[in-house]
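> Sequence first, predicted model second:
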Amino acid sequence: MRILIPSIQVPFISGGSILMTQGLKNALIKAGHEVEVVTIPFKFSPHSYIEDLIEFWKKQDFNNFNGFHIDMVIVLQFPAYYVQHKNKVLWLMHQHRSVYELYNEEKALEEDKQLKELIVKSDTQELALIKSRFSMCQNVSNRLMKYNNISSIPLYHPPFREEKFYCEESYDFIFCPSRLEELKRQDLLIQAMQYTKTNVVAIIAGTGGQKENYEKQIKSLKLVDKVKLIGHISDEEKETFYARSLGVFFAPFDEDYGYITLEAMLSSKPLITCIDSGGPLEFVINDETGFILEPNPKEIAEKIDYLYQNKQKAKEMGIKALKHYKSKNISWNNVVNKILGSK
């Protein structure tokens, strides 16, 4: 088949959305199909830009291009999922979160309310027209049902370089790789480290808008020897840090999916997350493959110390985590078979 994947990209920002889109393309090509990703730049403001982009995508007819018949379109994200095609499949990455679960009624301006009304109405109308609907996880499916009363089937996919993750004997550190952004909540780990009673260290990898703020927190709490911000690292370095860690900390607020959870499992490491972290809760079995805690630094500190003081137990939890990952049939073959088999 000849398949198109309409997409958006925020220039100079890379993340899970690009990996998911490229992973799908590669898997479809491997399965013998012709595939192209059609990308349009995106920015979060002003609202008029988003409104114009909504109308742009709604007017795009992807059935034919210069004599080439397009057999299928697979849509992943707002607002590219408004594109027109007679054979369209939804595999939902996420909607425009700022008008859904991240919307703040008290702080919203009139223009924010108008944008929310437009997007919710458009999503409800347009996504309901798609007969084959999947999402990348249960958390995303739950949101789609909650806000738009539209059902979808969760369909998990593996992280980038899935086969490269491995496990070695642990060193005395907790690993936390992610963009340094407010929603990722690395500050919970930083604050927790002031309450640890062992010699464990926290290593935080990544770049982002909270870097300066986190540096100030670390200094003010006198944690320069306990918390290390190491910035951007290569894939190979990331895999080594996973392999040698005592455990992994990943406690974002209401994460869509969370590759870090899967990467920790593939590295046979227990994961510390929180009850409001969203996607990771679909994979962590509390007290067996990791810990699901209140977003409370003192509670987090206790479990970090527990992993340090009970390294054999931490190792056993990590082994269970890898086994649990393998039980879920997370593969690109499964994704392709389900999406193409839906037609």
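Yep, that arrived.
> Every contact and neighbour count from this point should use C-alpha atoms.
Noted.
> pretty sure residue 191 contacts residue 299?
No. Residue 191 is not in contact with residue 299 according to Cα atoms under 8 Å; the separation is 10.9 Å.
> Looking at these two, which has the bigger crowd around it?
residue 191 (20 against 14; other Cα atoms under 10 Å).
> State whether the more buried one is indeed within a strand.
No. Read with DSSP: H, G, I helix; E, B strand; the rest coil, residue 191 is helix and lies in no strand.
> Within its local environment, how many residues does the closest residue to it other than its chain neighbours see?
Sequence neighbours aside, residue 297 is the residue nearest to residue 191 in space, at 5.7 Å (criterion: Cα to Cα, 6 or more residues apart in numbering). Using other Cα under 10 Å, the number of residues around residue 297 comes to 19.
> Presented hereafter is structure B, for comparison with structure A:
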Amino acid sequence: MHIAILAPSPVPYTIGGAEYLWWGLLETINAAGEHQADLIKIPSPDRSLGELIQSYRRFAELDLDHFDLVISTKYPAWMISHPNHVVYLQHKLRGLYDTYPAHLPTALPDAADLPAAARPLIERLANGPARREELPALWEELAALEAVDPALTEIPGPLVRAVVHYLDRIGLQPPAIQRYLAISENVTRRKDYFPVGVPVEVVHHPSHREPEPAMEVDSGDDNGNAVKDKPILFTASRLDSPKRLDLLIRAFRRIKADAELHIAGTGPVEAELQRLAAGDPRIRLLGWQSDAAIAEGYRRAAFVPFIPYDEDYGLITIEAMQVGRAVLTTTDAGGVNEFVVDGETGRSVEPTESALAAAMQDLLADPAATAAMGDAARAKVADIGWPQTVDALINPSAQRPRLVVATTFPVFPPMGGGPSRIYHLYRELSRWADITLVTLTGEASEAGTYPLGPGYREVRVAKSRRQRLQEQVMGRRLKASVDDIVAMDNPDATPALREALTAACQNADLVVASHHYLYPLIRSVWRGPLWYEAHNLEAEMKAAVLAPALEKGSAAARRALARVEAVERDCARDADCVLAVSAEEREALVDRYGIDRDKVLLAPNGTDTQAIAYTDPAQRRVNQQAYGVEGRFTALFMGSWHGPNIDAVWHIAGIAAACPGMDFLLMGNVCDAPLGELPPNCYRLGRVSEAEKRRWLATADCALNPMTSGAGSNLKLVEYAAAGLPVITTPFGNRGVGLKANIECLEGEVRLFPDILARLRAGEPHAGTQLVEKARRRVTDTYDWGVVAVVVREHLPLPAGTDWR
């Protein structure tokens, strides 16, 4: 492979741990000879918002597609778009993440208080999804900030923090990244460092300094003559505040032993440390030292103290242990404690002068025990080396399962509940498996192969003229949408679909029938493991769709419904695993088709909680003022053109008539259905852009879910809750999601909705504000697609040698 190690070049230029990591990877890859690597660096100043944005933009617009693999480790290099991008994360811009000053706010300023030029950006950061296609608009909005009050763009500050978090979410979001790795467990635990739910591999890398054999512990005079029994404590570090060398010096001054403390390095607090050390001849600040001198310092040391605060990794720990030296650290030192086991490979004590002084005294008092800890330390890091690190980065230890998912409609971009479920669920699963969607479209111009991310693609086949004619004939006869039934009954109507499915199934580990309509075609080309993804109990759903024809005694409708039920029964019984969207649907499938309950896996409809911004009530008031709807109480309903949603709109019409002082917003192509005349306070928004949808989710006062018919579960309910909207739902509409009544949602029959709305508007304590945070937490913990995917992942068939459990 041709491998690019992509990195920022700091401005002004300095050499630190990141540079040594990149050089080590580069040298090791090229020395092995199997692959060729290059280190590609772009100057990346970050002293102002303008510099930061330009640095992020340079990487976002960089084209390295002539490389087979790109490895990035540090911001903003991970902004590159590449089909095979591996992130080996060292750290983010820590001053805007884990070391962001506690006294500074994190909330964005109110858009209403800002100049007009800043408002679109504030809205995007507060409510917008972090997607790569949003970048052009984002660059324009950021450019407009140049004329805004400089105080708004101070670093650190809430606006710059929000901008960098937004950009990092775009760069690191799955499935844009093929694999996620980190240099330490400590890095993986930091808040907002990785997308929720992604698997992160920890790979400890070595130092650039090659370990040399240890020597007898002694010191020396200025002429190089050995001075026995005068042990040295040696450490090497950049002299800055997070390394807490001031604490180390104060602790050392407490001990009475005839020992010396040698500190190698330079940095901004050097003068302060010199003042602290003054008067104690045992303490020597050595200044800059060569690699050879530092290696010598480790070998001569009795042990190595290293007490930084929340260190990413701590190469000094590795360097010391590789030459057999015990390490003294503190319990809050972060990555250092992945190697220092208190009493075994060194000491890890509370970060106080007294605790550190006592530990130093103990280590000096028992040289044999300290030496034994050093031996254990060497063994602890024996397997850390450059070949092992490179191998972990470019040679995944396990083969990814290969899944084929077949359905009768196009998936991307997701429009409606079924495509949305398929796209998001399998996008999440593509973190661990290679997934091919095989789909049908009625538009020849839409046919083709669509890469949806690393290891994730949609192969979309245009329906043949024969299949389209069959759909028209059957649809006119039954006066219903029957495209899926035609595909089920005529598996050879579109030969190109059979060809595409056959090709996709070669070397597959699993095929999923997403809906059962392509089951006859699947089983004619694939005899391996099969799953059935039951979006609904389809026999019941199609009974509702065909109800008008059935009520007129249509024999064709009865035959079609019987066929739907028979094929669904065969598919459910044949499948090794059935995915059900709710506990109720699981029981219905078990009861109707007599399948084993143990093979039915609950995989509820979810949402991308990271893409749906949570808006608290205070921000809603600000948004309402900005959009000119303050003073009007607005209730939102979203739905597709689907029988149960049309029923819900008719219910809303009755509710609106009873609540003339409120506005009712109808969103989605349910507005295209023949709804008849609606009350004047019902507004048909129709099918809207994602941006407008996000705007109303962040502006409306509440969301309605007056469902009284249908099957499956309501994805809209999850979206409402994720956005922070108080939800009013019927018990039937709450099925499959199960928000707790009067704790996470407001629940009642349709006739009670006007009274519930009135109480919500009046601000009764239990009726709004207290619900939304609990509902959001419930959705995030249970219905985020990342969470759902992890549950499904555990049941996937694994190729030989694969084990993620």
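Sure, I can see it. Computed from a predicted model, the values in this text were never measured in an experiment.
> still on that earlier bit, what's the counterpart of the residue nearest to residue 191 of the first structure in the second structure?
The alignment partner of residue 297 of the first structure in the second structure, by TM-score structural alignment, is residue 353.
> Could you list which residues are in contact with its match?
When contacts are counted by Cα atoms under 8 Å, 6 or more residues apart in numbering, residue 353 of the second structure touches 247-248, 250-251, 254.
> What subset of those is buried?
Buried members of the contacts of residue 353 of the second structure, counted by 16 or more other Cα atoms under 10 Å: 247-248, 250-251.
> From those residues, pick the one nearest residue 389 of the second structure.
residue 248 (32.0 Å; Cα to Cα).
> For the closest one, give me its contacts.
Here residue 248 of the second structure is in contact with 305, 307, 353, 356 (criterion: Cα under 8 Å, 6+ apart).
> could you pull out the strands for the stretch 1-150 of the first structure?
2-9, 34-41, 64-65, 68-69, 72-77, 88-94, 132-135 (DSSP state E, counting those that start in this stretch).
> Onto which residues of the second structure does the second one map?
Looking back up the chat, that one is strand 34-41 of the first structure. Against the second structure, strand 34-41 of the first structure falls on residues 36-43 (TM-score structural alignment).
> outside of that stretch, which residues touch it?
In contact with stretch 36-43 of the second structure (Cα under 8 Å, 6+ apart) are residues 1-11, 22-23, 26, 29-30, 55, 58-59.
> The counterpart of residue 156 of the first structure in the second structure: what secondary structure?
Counting by TM-score structural alignment, residue 156 of the first structure lines up with residue 204 in the second structure. Secondary structure state of residue 204 of the second structure, per three-state DSSP, is coil.
> rewinding a little: export the strands of the stretch 1-150 of the first structure to CSV and append columns for distance to residue 171 of the first structure.
Shown next, in CSV, are these (distance: least, Cα to Cα, whole Å):
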stretch, distance to residue 171 of the first structure
strand 2-9, 38
strand 34-41, 42
strand 64-65, 55
strand 68-69, 55
strand 72-77, 39
strand 88-94, 35
strand 132-135, 37
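> Tabulate those strands (CSV), appending distance to residue 325 of the first structure and mean neighbour count.
Listed next are the strands of the stretch 1-150 of the first structure as CSV, based on distance: least, Cα to Cα, whole Å; neighbours: other Cα atoms under 10 Å:
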stretch, distance to residue 325 of the first structure, mean neighbour count
strand 2-9, 28, 20
strand 34-41, 29, 14
strand 64-65, 40, 10
strand 68-69, 39, 11
strand 72-77, 24, 24
strand 88-94, 20, 23
strand 132-135, 18, 23
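> Figure out which of those is closest to residue 317 of the first structure.
strand 132-135 (28.5 Å).
> any chance you could map the helices in the stretch 1-150 of the first structure?
16-30, 47-58, 110-128, 138-148 (DSSP state H, counting those that start in this stretch).
> Please tell me how far the residue nearest to residue 191 of the first structure sits from residue 229 of the first structure.
When distance is defined by Cα to Cα, to the nearest Å, residue 297 of the first structure is 18 Å away from residue 229 of the first structure.
> What of residue 201 of the first structure?
Relative to residue 229 of the first structure, residue 201 of the first structure is positioned 11 Å away (Cα to Cα).
> Residue 288 of the second structure and residue 265 touch, don't they?
Yes. Assessed by Cα under 8 Å, residue 288 of the second structure is found in contact with residue 265 at 4.8 Å.
> the helices in the stretch 151-300 of the first structure, which residues?
When assigned using DSSP H, counting those that start in this stretch, the helices of the stretch 151-300 of the first structure occupy the ranges 186-193, 211-220, 235-244, 259-266, 297-309.
> Run the angle between the longest one and helix 186-193 for me.
Spelled out, it's helix 297-309 of the first structure. Interaxial angle of helix 297-309 of the first structure relative to helix 186-193 (axes from the mean of the first three to the mean of the last three Cα atoms, to 10 degrees): 70 degrees.
> what's the answer for the fourth one, then?
Relative orientation of helix 259-266 of the first structure and helix 186-193, computed by the same axes, to 10 degrees: 50 degrees.
> what's the single longest helix in the second structure?
If you go by DSSP state H, the second structure has its longest helix at helix 555-574.
> Now do the helix or strand that that one is followed by: distance to the chain's middle.
The first helix or strand that comes after helix 555-574 of the second structure along the chain, using DSSP states H and E, is strand 577-580. Distance of strand 577-580 of the second structure from the chain centroid (Cα atoms, centre = their mean, to the nearest Å) equals 25 Å.
> list the helices and strands strand 577-580 of the second structure packs on?
strand 530-534, strand 600-602 (3 or more Cα pairs under 8 Å, 6 or more residues apart in numbering; DSSP states H and E).
> got JSON lines for the ones you listed, with mean neighbour count and distance to residue 771 of the second structure too?
Listed next are those as JSON lines, based on neighbours: other Cα atoms under 10 Å; distance: least, Cα to Cα, whole Å:
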{"stretch": "strand 530-534", "mean neighbour count": "24", "distance to residue 771 of the second structure": "31"}
{"stretch": "strand 600-602", "mean neighbour count": "21", "distance to residue 771 of the second structure": "25"}
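> Out of the ones you listed, which gets nearest to residue 238 of the second structure?
strand 600-602 (52.3 Å).
> Where in the first structure does that closest one align, residue-wise?
Alignment note (TM-score structural alignment): strand 600-602 of the second structure is unmatched in the first structure.
> What range does the very next helix or strand once past that strand cover in the first structure?
Remark: after strand 600-602 of the second structure, the chain's next helix or strand is helix 617-626, criterion DSSP H and E. Counting by TM-score structural alignment, helix 617-626 of the second structure pairs with no residue of the first structure.
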